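Enquirer: Sequence first, predicted model second:
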Amino acid sequence: MSANESPKNALFTREFSQNPYPVYARLREEEPIAKLMFPDGQFGWMITRYEDAVEVLKDNRFIKDMTKIYGSTGQSIFTSNMLFSDPPDHRRLRGLVQQAFTPKLIEGMREHIQQIADKLLDAVEGREHIELIDDYAFPLPIIVISEILGVPTSDQDKFRIWSNSIIGASNSEGSSEVYQHMQEFTAYLGTWFEKVRREPGDDLISQLIAAEEAGERLSEQEIYGVVSLLIIAGHETTVNLIGNGIISLLQHPEQLHMLRDNPDLIKGAIEEMLRYNGPVEFSTSRWAGEDLEFRGHSMKRGDLVVVALDSADRDGSQFDDPDLFDITRERSRHLAFGHGIHMCLGAPLARLEGEIAVNTLLRRFPNIRLREDAGKLEWRPGMIVRGVKEIPLSL
């Protein structure tokens, strides 16, 4: 990207996917509230500065419920959840599931998550090489969320295919295959819900089914939406937190050695991994709910607004030496889990899984290294998550 070329021209290229941060730095400097065309062909606004990002994420003039703009057009089970709703529906939907994700309940899962991590690493003991995503970073959180929901962990590979397809569609990869995967996912959930109705347990889906049958609290469309969100979001953030975090450590060996020798630094290390190369690159879509002015920009009702979370978390006005990866950094008010009423309710679970996964890996295999140059790793396309497809490691 030349100095005279607009940084907007470099967005969403392969080079951008490999390292978006130089582009973000120029956008924050030259056009922090940028009007552009997104990969799916929509025109909208991208917010890249931290202060502006926080304001958008908590400003109720920017709405999440697309039906208020477009009617029911484009609505699906994947948008019938708290992530794509506004108050009072948001409060009702979130209230039904947040009881399963309180910090106290999550902390009570520590020992079990540790057992899962150890079992996964037991399975690769004695091997010279592993593929971090397939062997460890993916199965750990999908096992945990499957157990919370009560769906079979043996179906985790199906969830991965469906999740990758649905998230990939955010980058205009939509196709008949994506539609087929959505149909398969919906059919799977329908079959599972019928089983739970016959044989309820003490899992979260059983609780949601009971709430649905009690009436007025959850519609059938909403139960599909909430469960699909929990399956997808319940593992995607952690997969990429672990993957991106390990890459950052391997690219900064002094930080890796510090954490390996001082595992008590893990909480701060996880926060820095979330800030430095966060697992969720962009917020999900918001729309201007009315004609409005934001930071001197006139926005029309229905305008799409997206926050570049990973850009905000490298803003030098908020973070000292923002491009420095430092696991001893003091308290970090990063936006990796969002901000405001839509802040990720699974954040305590993702943090705990990340802490256990990273420390256990470094304890069991203290000499891990990448088997190829980090610049050759293939980053997943899409407008939401930031993560690599594969991380080949030597043990």
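Expert: That came through, no problem.
Enquirer: From here on, just use CA atoms for contacts and neighbour counts.
Expert: Will do.
Enquirer: in a strand, that's where Ile223 is, yeah?
Expert: No - remark: Ile223 does not belong to a strand; assigned using DSSP: H, G, I helix; E, B strand; the rest coil, it is helix.
Enquirer: gap between it and Glu212?
Expert: 7 Å (CA to CA, to the nearest Å).
Enquirer: So for those two, which residue has more residues nearby?
Expert: Ile223 (22 against 16; other CA atoms under 10 Å).
Enquirer: nearest residue to Gly234 other than its sequence neighbours?
Expert: Ile145 (5.9 Å; CA to CA, 6 or more residues apart in numbering).
Enquirer: Let me know the secondary structure of the one you found.
Expert: With three-state DSSP as the basis, Ile145 sits in helix.
Enquirer: swap in the one 3 residues further on?
Expert: Classification of Ile148 using three-state DSSP returns helix.
Enquirer: quick one: contacts for it?
Expert: Asp203, Leu204 (CA atoms under 8 Å, 6 or more residues apart in numbering).
Enquirer: measure it to Gln99 for me?
Expert: Applying CA to CA, the value for Ile148 to Gln99 is 12 Å.
Enquirer: Burial check on Tyr362, number of neighbours?
Expert: Let me fix one detail, which is that residue 362 is Leu and not Tyr. Neighbour tally, Leu362, other CA under 10 Å: 18.
Enquirer: who are the neighbours in contact with the residue nearest to Gly234?
Expert: Leu230, Ile231, Gly234, His235.
Enquirer: okay, pairing it with this:
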Amino acid sequence: MPEQSPTIVHDVPVNVAQQPDPYPLFERIREHGAVQRVRLNPTLEVWMVTGYDEAVSALTDPRLSSSPVAVRGLEDEMAEQERTNILMSSMVIADGDTHVRLRNLVSRAFTARRVEALAPRVQEHTDAFLDVFAGRGSADLVEEFALPLPMAVLSDLIGIPAEGQPDFAKLAVGLIMPPNTPERLAKGARARAALVEFFQPLIERRKAEPRDDLLSALCAAQAEERISDRELTAMTILLTLAGHETVASLIANGVHALLRHPEQLAALRADPELLPGAIEELLRYEGPVSRGVARFTVEDFEIAGVTIPAGEMIIVGLAAANRDPARFDRPDILDVARREVPQQLAFGHGAHFCLGAPLARMEARIAIGTLLRRFPDLTLATPDETLSRREGILRGMATLPVTFAPQRA
């Protein structure tokens, strides 16, 4: 393990998710030690974990909280956030019994059996979206495939009407922007208010006329006082956000990575049974969460020889950990046949491990597998260096123009 140098402050720019290759930056930080002080903007310095073993430890340690209320100097701001930010009532920042209660309310919807039961419907959606542009010979796989597919799946699962899907997709953009400027904070606040307004009528309809969907189940739980009105709305927004942008980025990033590595694409075409493992490798190599997830120290916390005081913020660098050479052989190489034991951390770890991971894996497996099978000559339509990534804290492609031989209907 390299010698720790926590007195060095490393700059991690707010647009790190949009950079063509942020991984050398993470490696330079890790060279000074697995836990380092980093500067996210001119006024915010936090700690960052870049080592795989240390990330696993941080994600499972009860001395770290998912709630920012413990951060020193932010007490007044956090009180205001709890009052005005609906997502402060969601399970993503809850701990202990509250987190368990909220998670249990939706966990049954994401069991392996329930997810696999959705597979035929996901295949139907996938085929339908591909049919739209199959005869054209070209497409933007972000706008025409990667973004609408998970929204259609969520519509089936949660119960979002088809006519409301475009509105939700537009509103959701405001919530994935880095909240580092007053303008973006204001945009996020407007987006949250609009999403509450978007979901409230739908929630009321499901209370009056339940259906076989997750939203109706949550409304039933609210009637039994197992979840408050505010928690119900927060849960609905959170599940839709988490299941839309992240899955869209997984699909687009995965296809982009394969097109940039034709030898790996050829290996996957030659042996389709590699696909489940290839999805794990694509998550490790270019997952949707670039900078990492936040945790907060509720007491003095020692990790990798560094003592972090109570009331501090830690960024657990999932992407950095997934490229840790101490854990992965040739970590910067994409290998769809990789057979290493370590689990990639793109979905997190521990109590807050992504609840929708089985669904995301299944969607990516069907989407990418079907795309490669139907379009054997798929290729990038523009030079790779001209492509850009979506704004926000997630790492995803803004566009992915491709060409292929047109297919007859």
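Expert: Structure received. Treat the numbers as computed from the prediction; the structure is a model and nothing was measured.
Enquirer: Could I get the TM-score for this pair?
Expert: TM-score of the superposed chains, computed with TM-score structural alignment, normalised by the length of structure 1, equals 0.93; 388 aligned residues with a CA RMSD of 1.9 Å.
Enquirer: Tell me the counterpart of Val56 of structure 1 in structure 2.
Expert: When structure 2 is aligned by TM-score structural alignment, Val56 of structure 1 is paired with Ala58.
Enquirer: That match should be in a helix, yeah?
Expert: Yes - read with three-state DSSP, Ala58 of structure 2 is one of the residues of a helix.
Enquirer: shouldn't it be in contact with Leu64?
Expert: Yes - look at Ala58 of structure 2 against Leu64 with CA atoms under 8 Å: they come within range, at 7.1 Å.
Enquirer: Could you report the separation of the residue minimising distance to the centre of structure 1 from Ala336 of structure 1?
Expert: Compute the mean C-alpha point of structure 1, and by CA atoms, centre = their mean the closest residue is Thr237, 3.6 Å away. Per CA to CA, Thr237 of structure 1 is found 9 Å from Ala336 of structure 1.
Enquirer: shared neighbours of the two, anything?
Expert: Taking CA under 8 Å, 6+ apart as the contact definition, Thr237 of structure 1 and Ala336 share the neighbouring residues Pro279, Val280.
Enquirer: For the stretch 1-150 of structure 2, which segments count as strands?
Expert: Assigned strands in the stretch 1-150 of structure 2, in chain order: 9-11, 35-41, 44-49, 64-65, 138-140 (criterion: DSSP state E, counting those that start in this stretch).
Enquirer: Take those and lay them out in CSV including distance to Ala94 of structure 2 and mean neighbour count.
Expert: Shown next, in CSV, are these (distance: least, CA to CA, whole Å; neighbours: other CA atoms under 10 Å):
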stretch, distance to Ala94 of structure 2, mean neighbour count
strand 9-11, 29, 17
strand 35-41, 24, 21
strand 44-49, 21, 21
strand 64-65, 8, 24
strand 138-140, 38, 19
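Enquirer: In structure 1, what residue corresponds to Met235 of structure 2?
Expert: Using TM-score structural alignment to pair residues, one finds that Met235 of structure 2 aligns to Val226 in structure 1.
Enquirer: for the closest residue to that match other than its chain neighbours, what are its contacts?
Expert: Spatial nearest neighbour of Val226 of structure 1, chain neighbours left out: Asn81 (5.0 Å); criterion: CA to CA, 6+ apart. The contact partners of Asn81 of structure 1, by CA under 8 Å, 6+ apart, come to His90, Leu93, Glu222, Gly225, Val226, Leu229.
Enquirer: Which strands and helices lie in contact with the helix or strand containing the fifth one?
Expert: Same thing as Val226 of structure 1. Assigning secondary structure by DSSP states H and E places Val226 of structure 1 in helix 220-251. On a contact count with 3 or more CA pairs under 8 Å, 6 or more residues apart in numbering; DSSP states H and E, helix 220-251 of structure 1 meets helix 139-149, helix 156-168, helix 204-214, helix 253-261, helix 266-276, helix 347-364.
Enquirer: Looking at these, which one is packed in the most?
Expert: Among those, the stretch with the highest mean neighbour count (mean count of other CA atoms under 10 Å) is helix 266-276, at a mean of 23.
Enquirer: so where is the next helix or strand after that one in structure 2?
Expert: Going down the chain from helix 266-276 of structure 1, the next helix or strand is strand 286-288, by DSSP H and E. Alignment of strand 286-288 of structure 1 against structure 2: residues 295-297, by TM-score structural alignment.
Enquirer: And that stretch, how far out from the chain middle?
Expert: The chain centre lies 20 Å from the centre of stretch 295-297 of structure 2; the measure is CA atoms, centre = their mean, to the nearest Å.
Enquirer: quick one: it to structure 1 mean distance?
Expert: Mean deviation of stretch 295-297 of structure 2 relative to structure 1 after superposition (mean CA distance after the TM-score superposition for structure 1): 0.8 Å.
Enquirer: any chance of the strands of the stretch 1-150 of structure 2 in JSON lines, with distance to Val336 of structure 2 too?
Expert: Listed next are the strands of the stretch 1-150 of structure 2 as JSON lines, based on distance: least, CA to CA, whole Å:
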{"stretch": "strand 9-11", "distance to Val336 of structure 2": "32"}
{"stretch": "strand 35-41", "distance to Val336 of structure 2": "30"}
{"stretch": "strand 44-49", "distance to Val336 of structure 2": "26"}
{"stretch": "strand 64-65", "distance to Val336 of structure 2": "34"}
{"stretch": "strand 138-140", "distance to Val336 of structure 2": "24"}
